[in-house]
Structures are given as structure tokens and as C-alpha cells.
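Colleague: Predicted model, plus sequence, below.
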Amino acid sequence: MIALDSPRAGLTIFILIAAALICAGLIKLLLPLLRRYALARPNARSSHTEPTPQGAGVAVIAASLLTAGAAAASMGLAIPFPLFGATLFIALVGFVDDIRSIPVLPRLLLQAAAVGAVLFWAPADLRIAPSLPLGVERGLILLAGLWFVNLVNFMDGLDLMTVAEVVPIAGSMTLLGSLNGFPALTTLIAAALCGAMAGFAFFNRPIAKVFLGDVGSLPVGLLLGWCLLQLAWHGQLTAALLLPLYYLADATLTLLHRIVRREPFWAAHRSHFYQRATNNGFSAIRVVTEVFVLNIGLALLAIISINANSMLANILTLLVAAIGVALILYRISGARLA
């Protein structure tokens, strides 16, 4: 296990509760405005059939940054202004895109600027593959970060789907931090994000009263990706791959499938595995429940790989995880029999 300082378990529990309450309270206050000015109307990508307000991501990100920043200050930790600034910047990009669609290339460049800013300010001694030149490694991480931010956005197309992904990942990191297995600052951010998403879940359960919007899914992807990167930078690359494996598999396989079929992969669509599941007769709550249970299993495998700290454990946990993800993708992509 990673032997680093972490906040006490009591503080992380307080952060979880505070972030959830702040987020829920802000959503309650914002809902009348969102219903009036930020309706998401059904389109080619939508799983909803009625206009639904979007923009609850404002509350999620506000609650996450406020609670994590306040907790860091109370512990005497340096507030990560580059990360927080990049999160607010990419949230602004998402906000504009929610209201008036930004063309693909400018949108990607703006997102890349946010991811690049986080990497630019990261210490040079944080490495995943020291054999590679630092510039090459950071360039590859930039591409991976850009893809991760977008895949979180792509996968935010079903009630509670993003909650079913973020809560197990951020929750497992919070647990690791409480056990002195994760850096203190990352633990605070993971706990705040987990709590904020839990507060959002009350309003996003089927049939959703409000959606995150790009103003939420993009910065959530950035914060979650940064937390996973901390795992990789501290020698736990296997755990960093295990935790988001369902999202990585669904989004990446869907992208490759659309490229092979020469479809405009950048355009809105409903061909993700979880979307095909609802098309094939699975209810939204059934799909997200199965994904949530799978992600709890992936989180347990990640914790096992960290504690075992061996090549054999890494290989076995990745193998078990790959089989589990493949089974779920196969199951939900087929027609429901009963």
C-alpha cells in the first residue's frame, strides 16, 4: 500500500456529508432558473423524451471545490489553484457548449488547454514511465486526459449513469486515503467529489429532475482523471486502469466501432453499450444498477492490487476485471429475454 500521509477518517466523512448537503441545497436553489433557461431537449443522443433542465454540474463542481479547498486550508495543505482553475475553465467551456454548441475543433483545443495547464504545473519528478523523455510522457498523458474528459461526457447519457461511475471510484480513493493509502490532498478532492455526486443523485434518479450538462460532466471528468493520475504517478497504474475500466471499455469500443463503420464518430449518437441496453428493453435503473455493482467490484479489485503490490496480483486482477466488464457489455448489448 502507498505509505503517504492522509486526513483522518472523521474528516473525510465530514467532507462527504458537507459536499452532499451543499450540492443538494444548491441544486434546489438553481432548479427554477435551470427550468427556465437551461432545458435539454431530446436529440439523437438523448435517453430522455421530455425537455429536462440541465446545469446541475454547477452545484456539483461548486460543492466539490468549496469543501475540498476549505478542508485543505484547515489542514495546512496548499490549495491546488492550477487544478481548481482548470476545472472552472473547462466548466465554463461546458456551460457555453450547453447554451450554444461550440464546433468540435475549438472545443477540443479548449479542453486540451485545461488538461495541459494541470500537467504543466505538476512536479517533473512525478513519472509513470521514467524510461520515456518527460515531454513524451506528458504528451501521452495529455492525450489520455483529453480522451478521459470526453468519455465521461459521452457516457453521461442516462439517469444516474455518471453517479454509478464516479461514486465507486471516488469512494474507493476516499477509503484508501482514510487508511493512509493515498495522498492527503487527492483524498480530500475524491471525498468532496464523491459527496457532491451523492447529493446530485437524489435529483438525477429516474425519471431525472435535472441533468449535469457539459458544465458538470467535463469538469467531473477532469477532477476524476486527476485523481486517477495520482494513483498512476504513485506506482499504482493497475489500480488506475481498474477503477474506470467499464467507462474505458464502453466508450473506446464504441468509438472504434463507429470509426470502422466510417460513421461520423464526433456526432451525437446512441450506440454506446448502455444506450443499446435501454433500446433493447432494459430499464434505466436496471442498467445503472448493474454498472454500479460492476464498478464496486472493480474498486475491490483495485484495492486488492494495491495491497498485494505484486505483478501476479496486477495480472490476475486485470484479467478478472476484463472478464467482468466483457460479460456486462455482452449482457446489456443483447435483447432482454425476460
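Modeller: Right, received. Where do you want to start? Numbers count the residues shown, from 1 in each chain.

Colleague: going forward, measure contacts between C-alpha atoms and count neighbours the same way
Modeller: Will do.

Colleague: Could you say which helix or strand holds Pro82?
Modeller: helix 81-99 (DSSP states H and E).

Colleague: Following element in sequence after that helix, please.
Modeller: Downstream of helix 81-99, the first helix or strand assigned by DSSP H and E is helix 104-120.

Colleague: Between helix 81-99 and that following helix, find me the angle.
Modeller: 170 degrees (axes from the mean of the first three to the mean of the last three Cα atoms, to 10 degrees).

Colleague: re the thing from before, ok, and for the helix holding Pro82, which residues are buried?
Modeller: 82-84, 86-95, 97-99 (16 or more other Cα atoms under 10 Å).

Colleague: Next: stretch 253-272.
Modeller: Neighbour-count burial for stretch 253-272 flags Thr254, Leu255, Arg258, Arg270, Ser271, His272 (criterion: 16+ other Cα under 10 Å).

Colleague: Please apply the same query to stretch 60-67.
Modeller: Result for stretch 60-67 [16+ other Cα under 10 Å]: buried residues Val60, Ile61, Ala62, Ala63, Ser64, Leu65, Leu66, Thr67.

Colleague: Check what contacts that stretch and list those residues.
Modeller: If you take Cα atoms under 8 Å, 6 or more residues apart in numbering as the criterion, stretch 60-67 is touched by 15, 18-20, 22-23, 84, 189, 192-193, 195-197, 200, 216, 219-220.

Colleague: do the same with stretch 223-232
Modeller: For stretch 223-232, the external contacting residues (Cα under 8 Å, 6+ apart) are 83, 87, 128, 145, 148-149, 166, 170, 182, 186, 189-190, 237-240.

Colleague: Stretch 283-298 too?
Modeller: 158-161, 164-165, 168-169, 206, 242-246, 274, 277-278, 321, 324-325, 328, 332.

Colleague: just the buried members of the residues you listed?
Modeller: Counted by 16+ other Cα under 10 Å, these give 158-161, 164-165, 168-169, 242-246, 274, 277-278, 321, 324-325, 328, 332 as buried.

Colleague: Mind checking which of those land in helices?
Modeller: Using DSSP state H, the subset of these located in helices is 161, 164-165, 168-169, 242, 245-246, 274, 277-278, 321, 324-325, 328, 332.

Colleague: this is the other structure I want to compare:
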Amino acid sequence: MIVTLLVALCGAVVSFLMSIVMWRVGIRFKLHPEIRDRDVHTRPTPRLGGIAMYTGLLSALLVASQIQYFRIVFFDGNERQIIAILCAATLIVVMGVLDDFFDLDWTTKLIGQVLAAGLLAWLGGLQIDQLPIGGVTMWSTWSSLALTLIVIVVVMNMMNFIDGLDGLVAGIAIIANGAFFLYSYMALQATGSTAYFSLGTLISATMCGVCLGFLPLNWHPARLFMGDAGSLLVGLMFAVASIGVTSSMDPEMFQTPSGYSRAQFAPAFTLLLLPIAIMIVPLLDFGLAVVRRIGAGKSPFSADRKHLHHRLLDMGHSRLHATLIFYAWTAVISVGSLLFFVAEQVVAWSFIGGGLVVCAVATLAPLSHRKRREYRVQAAPVATTTREIAVLDPLDRAGAVPKERSA
């Protein structure tokens, strides 16, 4: 684990330094697009963070390639896979940067995403050829390819859709990749199947470091945005890590001849649950957006101001509070899923249940506060003189409607 964390640290340092460079370059040459109606920020901000994150990723992978521990990832017949990952990442970042500056139409962006997914699936051989449910294999090579393309494109757009608040995608990516890193590392220790987990472990840890290095400049108030290049890169790498592990491993590897014990069932169950669970917030936002836009007769990729983070702002949350609420939902589900691996099921379910209740209360708090305020305003007597207005407390004074002053 120490070696992997050192690689992640390398990615964090390079990402942080390059983020400062990109921020200064963006400010110096005014490389920031105009503020759009759906944006929540009020000052022009460069969207060059994706380049910094891409540089951090390349640096970390370059360092890892020189370490004997990761030889199975970069050599031993896996060279095409790494080349495909780098080519797909490069294509996505270039397309994302062009979109940030020239606002590409949705068909062009979709074609670019499909090409990147195709590079991974066709050139790199990174395909979902079996599902981790009893080793169920796909019907044909084409069905495997189609499912892989759909999964990669969906995951990329999930991260892109929620990119609307300072630090939101970077923080969720840290939590998600951190949870997946811990799972893949623990499963590696439990099974000894290095071939299954080395790629997922390395990619997850590296993206944790890359996003952690970028977050200081992206934290509220953000000085640098990751743009489409960064959000699509985050989604692409999470898809790579997830597919690399879940498509290659079957829960039966945790099973003994006598069947699953409680300790052995948890890792197999977590394998099925974790990739979906830790991405539940982006998945929910993506699903609602697609249904909403198609229902309105629009393209599912058309932009609007009705994402979950917009709704939280409309409820009365500040931008910082909305971001922290998204973090909390993701963390509760991610940690709860991991607890199935290391603790009794009752502990895991209790943590998830209690955490979701706390998150729900925090999410809905502005609504109850608004109702209390409206009740106080309606219950307060209408002020008729300057003296009566003076005795009202600040909240009631703001809601009172004074009558015309008498002589």
C-alpha cells in the first residue's frame, strides 16, 4: 500500500503545481469563458483544471511504470491496455478543452466519448465480458462491446452533469476513488489475485491524488475550474478502475467448497454493490436530467438549471453547504458499503440507515427554517406606527407591512 500511496502523492503534487500554473496562465491571458445563465459563480474563472489533472495522472503513471510492483500493469502483455487508457484520456481532455472554449454541440461530444470508450474496449481489451454474478458471460463479443461503451459513456456524463459547484466533482471523486481503492486493496489481500486488482488499485489511488492536488484551487471560492476536460477525465478513469476489477473477477473466488460463509459473502456482495453505490448521487442526477430533458422534447445532453445542486441552492443552501451535503451522501453510502467487507452486516446497515437520516435532515433543513420564518411573519401584528415597527425583532420587521403613518 505504501508504494501505491507514494504514486498517488506524486500525482497530487504535480496536479497541485500545474493547477497553480494553469490558474496564472488563465488569469494572465484571460482564458476564461463568459458566465452562462446556468452558472452559479459570479466572476470569470479559468476552466483549465482538466489539463493540470491530466498532467498529474500522466506523471503518476510514469512513476508507477518504473516500479517493479506494478510491472503486471504496464508489462507482461498489458502494454496495449495502458496505451489505450492514455489515448482515451488524451482524446477526452482535448475534446473537453475545446468544448470549454468553443462550446461544441452535443453530437460532437458524444462521438468523442464513444471513440474514447471504443479505444478502451477495442484497442485495450478492457471490456465487460462477464458480470460478477456467478461468472455470467456475455452473449457475444458485440454485446460485450456495446455494454462496455454504454457504461463508460454514462459514467463520464454522470460526473460531467454534477460539475456545477466549487469542489463538488473533485471531492466526490476523492471519496469514490478512495472507497474503491480500499475495497480493491482489501480484496487483493483476501484473495491474492494480483492480476485482478492491480490496475483498479493503481488508477483509483492515482485519481485520489490528482483530485486532492487540484481541490485547493477549486475549493469555494474557486480560482480554477476543472471544466469538461476534468470532469470527463474523472468519469473515464473511474470507469476504467471499475470495469478492470468487476469484469475480471467473479464472487466465486471468495467461495469455499462448502459455500459462502458470512465473511466470504461480504466481499462478493460488495463487489456487486460498490461501483453503483458510491456513484449513486451522480447516477441519480444523471437519470433525472435525462428523463426531464427527453420528456421536454430536448436532447438529453442539453444544458439546464435543474440539476440537484441547483435545487439545493433554490432550497436555501449556500454553495458550500450544498457541496458538503453531496459529500455526506456519497461518504455515507461508500463507507457503509465497505463496512460489509470488514464488519457485521448489522453494523453496516445501521451506519447506512443512521447516516442517510442525518443527511436527509441536513438536506431538508432550509425548508423547515423557511416555514418557521413564514409562520412568524404571518403571526406578527401589522405595525401601524414607527414605534411599533421599532419593537419588532429584525425578522418580523423585515416581513411586516407598515400602514400609512397617521398624524
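Modeller: Yes, it's here. Just so it is clear, the model here is predicted, and its values are computed rather than measured.

Colleague: Superposing both, give me the TM-score.
Modeller: Overlay of the two chains. TM-score (TM-score structural alignment, normalised by the length of structure 1): 0.86; 323 aligned residues with a Cα RMSD of 2.9 Å.

Colleague: From the buried residues of stretch 60-67 of structure 1, pick the one nearest Arg336 of structure 1.
Modeller: Taking Cα to Cα as the measure, Arg336 of structure 1 lies nearest Val60 of the buried residues of stretch 60-67 of structure 1, at 34.1 Å.

Colleague: any chance you could map the strands in the stretch 151-300 of structure 2?
Modeller: Read by DSSP state E, counting those that start in this stretch, the stretch 151-300 of structure 2 holds no strands at all.

Colleague: hang on, the earlier thing: which of the buried residues of stretch 60-67 of structure 1 sits closest to Leu212 of structure 1?
Modeller: For the buried residues of stretch 60-67 of structure 1, the nearest to Leu212 of structure 1 is Val60 (8.2 Å; Cα to Cα).

Colleague: Tell me the counterpart of that closest one in structure 2.
Modeller: Mapped onto structure 2 by TM-score structural alignment, Val60 of structure 1 lines up with Met53.

Colleague: What separation is there between its match and Met18 of structure 2?
Modeller: Distance of Met53 of structure 2 to Met18 of structure 2, given as Cα to Cα, to the nearest Å: 8 Å.

Colleague: again with Lys371 of structure 2
Modeller: For Lys371 of structure 2, the distance to Met18 of structure 2 (Cα to Cα) stands at 47 Å.

Colleague: If you count surrounding residues, which of those two has more?
Modeller: Shown here are Lys371 of structure 2 and Met18; by other Cα atoms under 10 Å, Met18 has more neighbours (22 against 11).

Colleague: does the alignment partner in structure 1 of the more buried one count as helix, strand or coil?
Modeller: Matched to structure 1 by TM-score structural alignment, Met18 of structure 2 sits across from Leu26. Following DSSP: H, G, I helix; E, B strand; the rest coil, Leu26 of structure 1 is assigned to helix.

Colleague: what helix or strand is the nearest residue to Leu26 of structure 1 once chain neighbours are set aside on?
Modeller: Distances taken as Cα to Cα, 6 or more residues apart in numbering put Ala59 closest to Leu26 of structure 1, at 5.4 Å, once the chain neighbours are dropped. Per DSSP H and E, Ala59 of structure 1 falls inside helix 57-74.

Colleague: in the superposed pair, what's the mean gap between that helix and structure 2?
Modeller: Helix 57-74 of structure 1, aligned to structure 2 and superposed, deviates on average by 1.6 Å (mean Cα distance after the TM-score superposition for structure 1).

Colleague: How about stretch 217-226 of structure 1?
Modeller: The superposed stretch 217-226 of structure 1 is, by mean Cα distance after the TM-score superposition for structure 1, a mean 1.2 Å from where its aligned residues fall in structure 2.

Colleague: what stretch of structure 2 does that stretch fall on?
Modeller: The aligned range for stretch 217-226 of structure 1 is 231-240, by TM-score structural alignment.

Colleague: still on that earlier bit, nearest to Trp121 of structure 1, of the buried residues of stretch 60-67 of structure 1?
Modeller: The closest of those to Trp121 of structure 1 turns out to be Leu65 (Cα to Cα; 18.2 Å).

Colleague: ok, Leu188 of structure 2 touching Thr194?
Modeller: Yes - using Cα atoms under 8 Å, Leu188 of structure 2 is in contact with Thr194, at 6.3 Å.

Colleague: any idea of the angle the helix holding Pro82 of structure 1 forms with helix 57-74?
Modeller: Relative orientation of helix 81-99 of structure 1 versus helix 57-74 (the same axes, to 10 degrees): 170 degrees.

Colleague: In structure 2, what range does helix 81-99 of structure 1 match?
Modeller: Alignment of helix 81-99 of structure 1 against structure 2: residues 83-101, by TM-score structural alignment.

Colleague: With structure 1 overlaid, report how far the matching stretch is off on average.
Modeller: In this overlay with structure 1, the average offset of stretch 83-101 of structure 2 from its partner residues is 0.9 Å by mean Cα distance after the TM-score superposition for structure 1.

Colleague: what comes into contact with that stretch?
Modeller: Stretch 83-101 of structure 2 has contacts (Cα under 8 Å, 6+ apart) with 32-33, 47-48, 50-51, 54, 104, 109, 112-113, 115-117, 119-120, 123-124, 227-230, 232-233, 236, 240.

Colleague: Produce a ChimeraX select command limited to the buried residues of those residues.
Modeller: Entered in ChimeraX, the line below selects the buried ones among the contacts of stretch 83-101 of structure 2, by 16+ other Cα under 10 Å:
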select :32,47,48,50,51,54,109,112,113,115,116,117,119,120,123,124,227,228,229,230,232,233,236,240
